[in-house]
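Peer 1: heads up, no residue letters with this:
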């Protein structure tokens, strides 16, 4: 129970600080920042909406909402998938790249100051291994 409560508290507190920083530096939410980051790392900075929903561990309707908000802001656009008439791609725009560049330094600072720098190298390796194992289990046994 101690580990579970510590995990919940740490996750919630860190996300709260990340959201505050992202709002202040880029007018983004954490889910929007993660969405932009996934697109920035994707080949040609585009992903099928269904694949993006899986990567972000969100529902398709939740993703559609976030993409719509980012599209209104000019940070993402949608386009038809050339290889599949039913497929829709989310594409990072030049303004989306700029929004990431603006928000990224503060995001990295908040994560580093509040998590990474609080642990020594062995603790970081253990944390990464432990959470990686839990993530792999959850992805292999569920929808994510």
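Peer 2: Great, that's in hand. Source: prediction; values computed, not measured. Numbering: from 1, shown residues only.

Peer 1: From here on, just use CA atoms for contacts and neighbour counts.
Peer 2: OK.

Peer 1: Residue 85 belongs to a strand?
Peer 2: No. The assignment for residue 85, made by DSSP: H, G, I helix; E, B strand; the rest coil, is coil rather than a strand.

Peer 1: That one: how many residues sit nearby?
Peer 2: When counting by other CA atoms under 10 Å, one arrives at 8 neighbours for residue 85.

Peer 1: And the spatially most central residue of the chain, which helix or strand is it part of?
Peer 2: Nearest to the geometric centre of the chain sits residue 34, at 2.2 Å (CA atoms, centre = their mean). Using DSSP states H and E, residue 34 sits within helix 30-41.

Peer 1: Alongside the first one, take a look at this:
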């Protein structure tokens, strides 16, 4: 018998509501910090982080969309905002005329540098310091399995 459509039991419902609530509240705290320290939204910060981590500080837009897990149209909006701020530039891909590179600029690296210390502080304060080391391990494993299931859909 498939239980997928059954109501959540109290334990499952409590975990689900706690996950949603914590996620929203953490995102709100991170958004406030990023705006204050770097003038960035959380999605913009994620784009800059991915570009900073990439070889040559650049990624094809299609690869960047997969990395930040947003639609191509949503990514185009974010990159346009970052380009207007001077944090990212787009260039044509020499080997594939259909592709476009998004590249981190020096100004984007500087904005990321201003935002990162506060970001790390907030993540530690609202997430890491609240959990015991074994809970962090367990949560990482559990949410990793959730992400894996959704990636394969």
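Peer 2: That came through, no problem. Fair warning: this is a prediction, and the values are worked out from it, not measured in the lab.

Peer 1: How alike are these chains, TM-score-wise?
Peer 2: Once superposed, the chains reach a TM-score of 0.96 (TM-score structural alignment, normalised by the length of the first structure), with 141 aligned residues with a CA RMSD of 0.5 Å.

Peer 1: Could I get the buried residue list for the top helix by length along the second structure?
Peer 2: Longest helix in the second structure by number of residues (criterion: DSSP state H): helix 10-38. Of all the residues in helix 10-38 of the second structure, those buried under the rule 16 or more other CA atoms under 10 Å are 26, 30-34, 37-38.

Peer 1: what residues are up against residue 95 of the first structure?
Peer 2: Listed by CA atoms under 8 Å, 6 or more residues apart in numbering, the contact set of residue 95 of the first structure reads 74-75.

Peer 1: Now do the SS call for the aligned residue in the second structure for it.
Peer 2: Aligning on TM-score structural alignment places residue 95 of the first structure opposite residue 107 in the second structure. Secondary structure, three-state DSSP: residue 107 of the second structure is helix.

Peer 1: Residue 107 of the second structure and residue 22 of the second structure, how far apart?
Peer 2: Counting by CA to CA, to the nearest Å, the separation of residue 107 of the second structure from residue 22 of the second structure is 32 Å.

Peer 1: In this model residue 30 seems to touch residue 66 of the first structure, though I could be wrong.
Peer 2: No. Counting by CA atoms under 8 Å, residue 66 of the first structure stays clear of residue 30, with 10.7 Å between them.

Peer 1: Residue 68 of the first structure matches what in the second structure?
Peer 2: Under the alignment defined by TM-score structural alignment, residue 68 of the first structure is paired with residue 80 of the second structure.

Peer 1: Tell me how many other residues surround its match.
Peer 2: Neighbours of residue 80 of the second structure using other CA under 10 Å come to 16.

Peer 1: got a list of what residue 22 of the first structure touches?
Peer 2: So residue 22 of the first structure contacts 28-30, 33, 103, 106-107 (CA under 8 Å, 6+ apart).

Peer 1: swap in residue 47 of the first structure?
Peer 2: Listed by CA under 8 Å, 6+ apart, the contact partners of residue 47 of the first structure are 39, 89-91.

Peer 1: Which residue in the first structure aligns with residue 89 of the second structure?
Peer 2: If you follow residue 89 of the second structure across to the first structure using TM-score structural alignment, you land on residue 77.

Peer 1: Can you check what angle separates the helix or strand harbouring its match from helix 30-41?
Peer 2: Assigned by DSSP H and E, residue 77 of the first structure belongs to strand 76-80. The directions of strand 76-80 of the first structure and helix 30-41 differ by 60 degrees, with axes from the mean of the first three to the mean of the last three CA atoms, to 10 degrees as the criterion.

Peer 1: Distance of residue 45 of the second structure relative to residue 84 of the second structure?
Peer 2: In this structure, residue 45 of the second structure and residue 84 of the second structure are 15 Å apart, going by CA to CA.

Peer 1: whoops, residue 44 of the second structure was the one
Peer 2: Relative to residue 84 of the second structure, and taking CA to CA, residue 44 of the second structure is found at 12 Å.

Peer 1: more neighbours, the two?
Peer 2: Using other CA under 10 Å as the criterion, residue 44 of the second structure and residue 84 rank with residue 44 on top: 20 against 11.

Peer 1: Skipping adjacent residues, who's closest to the more buried one in space?
Peer 2: residue 78 (6.1 Å; CA to CA, 6 or more residues apart in numbering).
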